[in-house]
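Engineer: Quick one, fold the following:
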Amino acid sequence: MSRAELPADPPLPDARPDNWVDRHAPAPWRPYLRLARVERPIGSWLLLLPCWWSSALASGTLGLYPNVWHLMLFIVGTVAMRGAGTTYNDIVDRDLDAQVARSRHRPLPAGQVSVKQALLFMAGLCLLGLCVLLQFNPSTILLGFGSLVIVVAYPFMKRIMPIPQLVLGLAFAWGGLVGWSAITGGLGAPAFLIYAAAIVWTIGYDTIYALQDIEDDAIAGIQSSARLFGTRVWEGIAVCYVITVLLLSGALIFAGAGHAAYAGLALFAAHLAWQVKSLDPADGDLALRLFKSNREAGVLLFIGIAADTILRAA
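Structural biologist: Predicted coordinates:
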């Protein structure tokens, strides 16, 4: 199907059919909101959660309550920077996206916006992200800029390496460093362990996500961990999730966390185990649901860490 034959405003298959963008947003805004994945907030959640874990755990080590102002800033910052990142990704991948059923109706391959318009939109989101970043201490500001190299490199990795999810993880896990630095002004072993855990977690959940596209990816020559693991996808995801839990356990140990944090980690681990047990690689709809359920898994861990931090500060 050529770009000229694509519908002018088609629904995207991995968005909820009742999402507010398609139902309520003014029509001229919709392509831009879709570029930023506003109607698919799971990516913002997955970018946000390592920030929240690290921020709450760092507060606990200092005997402080969770910093609600920081947590709110992270919400705005992750929405803005995730939107900038997805817009950049769509600009780079617009020709590849046209070859994949799930992505061929995105605004750029569908011709709903031009590359110039997308670049201007991305610049606006980056400016908003910069305004958020400038609210933090100098160390955190520098750290925030450090992630840009990874973000710029990621879209090209699916063309040259068998597991591009690793580079995606390096970007999506960055909040594990930023959250800690924003509280303490530096980095420590728990921050690095959370960062490493979130990288491996990203490889696991994005492998589940990539199962939706495995056939189209093979035709288009797009690399993914789902293709790499092949018939051993269960084992691959399970190993990623086990390593994630072990690294997070190390972070809690080094931070001197208490029982509530470990209870949150136990619920997080149980949720990941349920995902692996439920997975059917041939069921794309199920893969999408399991991928999205990582929000609930991550929130359970955050609640445990935050509760422990509050108990330690009280």
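
Engineer: only C-alpha atoms for contact and neighbour calcs from this point on.
Structural biologist: Fine.

Engineer: give me the number of residues near S59?
Structural biologist: Neighbour count for S59, taken as other C-alpha atoms under 10 Å: 25.

Engineer: likewise A210?
Structural biologist: 22.

Engineer: any idea how far I237 is from it?
Structural biologist: 12 Å (C-alpha to C-alpha, to the nearest Å).

Engineer: Then D216?
Structural biologist: Distance of D216 to I237, given as C-alpha to C-alpha: 21 Å.

Engineer: Counting neighbours, go ahead and name the busier of the two.
Structural biologist: I237 (26 against 14).

Engineer: ok, the more buried one - contacts?
Structural biologist: Shown in contact with I237 (C-alpha atoms under 8 Å, 6 or more residues apart in numbering): I203, G204, Y205, T207, I208, V276.

Engineer: and it, what helix or strand is that in?
Structural biologist: If you go by DSSP states H and E, I237 is part of helix 233-254.

Engineer: buried set for that helix?
Structural biologist: For helix 233-254, a neighbour-count test (16 or more other C-alpha atoms under 10 Å) marks 233-234, 236-238, 240-245, 247-252 as buried.

Engineer: and the angle for the host helix or strand of L49 with helix 233-254?
Structural biologist: L49 is part of helix 42-61, with elements assigned from DSSP H and E. Orientation check (axes from the mean of the first three to the mean of the last three C-alpha atoms, to 10 degrees): helix 42-61 against helix 233-254 gives 30 degrees.

Engineer: And helix 42-61, what does it pack against?
Structural biologist: helix 68-92, helix 175-184, helix 189-210, helix 294-313 (3 or more C-alpha pairs under 8 Å, 6 or more residues apart in numbering; DSSP states H and E).

Engineer: so which of those comes closest to V100?
Structural biologist: helix 189-210 (11.7 Å; C-alpha to C-alpha).

Engineer: Give me the contact list for that closest one.
Structural biologist: By C-alpha under 8 Å, 6+ apart, the list of residues contacting helix 189-210 reads 50, 53-54, 165-166, 168-170, 172-177, 180, 224-226, 236-238, 240-241, 243-248, 250-252, 254-255, 281, 287-288, 290-291, 294.

Engineer: Sequence B follows; please return its structure for comparison with A:
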Amino acid sequence: MSQPVEPGLFRRKWALYLSLIRWNRPAGWLLLLWPTLSALWVAADGFPGWHLLTVFTLGTFLMRSAGCCINDVADRDFDRHVKRTAGRPVTTGAVSVKEALLLGALLALLAFALVLTTNAATVGWSFGALAVTLVYPYAKRLFSMPQAVLGVAFSFGIPMAFSAVQGGESAGLFSGPTSVPPLVWALVLGNLLWVLAYDTEYAMVDRDDDLLIGMKTSAITLGRLDVPVILLCYLLFISIWAVALLQYVRGAIFYVAIVLAFAQVAWHYALIRSRSREGCFKAFRLNHWLGFVLFAGLAATYALA
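Structural biologist: As a prediction, the model looks like this:
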């Protein structure tokens, strides 16, 4: 006879899966969303249409969630030694490795299904995005600045947005850097610097634990240079985007957003200068507001043009 299903089992499993993909912590996928939507607006010279907006918003959420599943499986033996991550579902065994991988694969397939509704060039870019997503969790064992790998992963939405708007079928399935305009690479460079800034703040939270278990992070590599380098990365990010977009975004609103972004950098300095665990974690969690301000400035400028 088959065993009866335990009452409430589905509800508990569902709650664990939501925890696994960080459902209650939207900051992570918002950090990925705002630069992607900014690129989408610039590429489309304004509102890109509901189809592409839906594809990139849902796709961003799904791929970030899939990345969480992969990351937690890869780090399960390390996470139990880190105070902040010891209670994660895969680490505690509440969700099995097989379950986490299956969920991650399902989410990635759903994201890929969305990309298939765009064009061949964007599909080609999506393979690169998936490859970097798979590589990143293991970069922390090999590279002294794994945050740079995350920066690459979190920047793929920018060329994909331009490709989806401007790339036709003639670009080919595996079209490369020449299929997008040079502006894309300025936006990617700026975004990569932003990721280095906020993920170093994140790494500062776990620095003591990571030193004990031998994990490599930018916070450990930089040592006492962590705060100055974070500030430099923030300033370069905002400056690169401001200069790169000068000829594309005409209007005072975007530059008001730039000023507000610089003001947020000052706020971040106030939070991280003491290098306290609480201050660094708060700075990381609030980073998505910086991305939102820049996107809102862009969107408002186009709307009022």
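
Engineer: Can you pull the TM-score for these?
Structural biologist: Once superposed, chain against chain, the TM-score is 0.88 (TM-score structural alignment, normalised by the length of the second structure); 285 aligned residues with a C-alpha RMSD of 1.7 Å.

Engineer: Let's have the helices and strands packed on helix 42-61 of the first structure in JSON lines, adding distance to Y32 of the first structure.
Structural biologist: Below are these laid out as JSON lines (distance: least, C-alpha to C-alpha, whole Å):
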{"stretch": "helix 68-92", "distance to Y32 of the first structure": "9"}
{"stretch": "helix 175-184", "distance to Y32 of the first structure": "25"}
{"stretch": "helix 189-210", "distance to Y32 of the first structure": "23"}
{"stretch": "helix 294-313", "distance to Y32 of the first structure": "24"}
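
Engineer: To which residue of the second structure is L246 of the first structure aligned?
Structural biologist: Aligned by TM-score structural alignment, L246 of the first structure pairs with S239 of the second structure.

Engineer: Pull the number of nearby residues for E296 of the first structure.
Structural biologist: E296 of the first structure has 13 nearby residues by other C-alpha under 10 Å.

Engineer: got the contact list for the counterpart of it in the second structure?
Structural biologist: Taking TM-score structural alignment, the alignment pairs E296 of the first structure with W289 from the second structure. Applying C-alpha under 8 Å, 6+ apart to W289 of the second structure gives no contacts.

Engineer: likewise the one 5 residues further on?
Structural biologist: L294 of the second structure is in contact with S38, F254, A257, I258, A261, counting by C-alpha under 8 Å, 6+ apart.

Engineer: let's go with 6 Å and repeat that
Structural biologist: Contacts for L294 of the second structure were tallied using C-alpha atoms under 6 Å, 6 or more residues apart in numbering; they are A257.

Engineer: swap in the one 10 residues further on?
Structural biologist: L304 of the second structure sits next to no residue when contact means C-alpha under 6 Å, 6+ apart.

Engineer: quick one: the aligned partner of it in the first structure and I75 of the first structure, what's the gap?
Structural biologist: When the first structure is aligned by TM-score structural alignment, the residue opposite L304 of the second structure is L311. Using C-alpha to C-alpha, one obtains 24 Å as the distance from L311 of the first structure to I75 of the first structure.

Engineer: tell me which element the residue nearest to L58 of the second structure when sequence neighbours are not counted falls in.
Structural biologist: Using C-alpha to C-alpha, 6 or more residues apart in numbering and skipping residues adjacent in sequence, the residue nearest L58 of the second structure is A111, 7.4 Å away. Assigning secondary structure by DSSP H and E places A111 of the second structure in helix 97-115.

Engineer: How about the contacts made by the residue nearest in space to the middle of the second structure?
Structural biologist: The second structure has L32 as the residue nearest its centroid, 3.5 Å off, counting by C-alpha atoms, centre = their mean. By C-alpha under 6 Å, 6+ apart, the contact list for L32 of the second structure reads F154.

Engineer: Now which residue in the first structure aligns to it?
Structural biologist: That one, L32 of the second structure, aligns with L47 by TM-score structural alignment.

Engineer: Over to C280 of the second structure?
Structural biologist: With TM-score structural alignment defining the correspondence, C280 of the second structure maps onto A287 in the first structure.

Engineer: Likewise for L142 of the second structure?
Structural biologist: Aligned partner of L142 of the second structure by TM-score structural alignment: I160.

Engineer: where's the closest residue to that match other than its chain neighbours relative to Q165 of the first structure, distance?
Structural biologist: Spatially, and ignoring its direct neighbours in sequence, I160 of the first structure is nearest to Q223 (7.4 Å; C-alpha to C-alpha, 6+ apart). As judged by C-alpha to C-alpha, Q223 of the first structure and Q165 of the first structure stand 9 Å apart.

Engineer: For the match of C280 of the second structure, list the residues it contacts.
Structural biologist: So A287 of the first structure contacts I208, Y209 (C-alpha under 6 Å, 6+ apart).

Engineer: Distance of A296 of the second structure relative to Y302 of the second structure?
Structural biologist: 10 Å.

Engineer: again with Y255 of the second structure
Structural biologist: Taken as C-alpha to C-alpha, the span from Y255 of the second structure to Y302 of the second structure is 13 Å.

Engineer: Count the residues that sit near V115 of the first structure.
Structural biologist: Residues lying near V115 of the first structure (other C-alpha under 10 Å) number 17.

Engineer: just the one 5 residues further on next, same as before
Structural biologist: The burial count assigned to L120 of the first structure is 11, neighbours taken as other C-alpha under 10 Å.

Engineer: To which residue of the second structure is it aligned?
Structural biologist: Match for L120 of the first structure (TM-score structural alignment): L102.

Engineer: Identify the residues contacting its match.
Structural biologist: Neighbours of L102 of the second structure in contact, by C-alpha under 6 Å, 6+ apart: none.

Engineer: Can you classify the corresponding residue of the first structure for G93 of the second structure by secondary structure?
Structural biologist: Here G93 of the second structure is matched to G111 in the first structure, going by TM-score structural alignment. In terms of secondary structure, G111 of the first structure is coil; the call rests on DSSP: H, G, I helix; E, B strand; the rest coil.

Engineer: neighbours of G111 of the first structure, just the number please.
Structural biologist: Count around G111 of the first structure with other C-alpha under 10 Å applied: 18.
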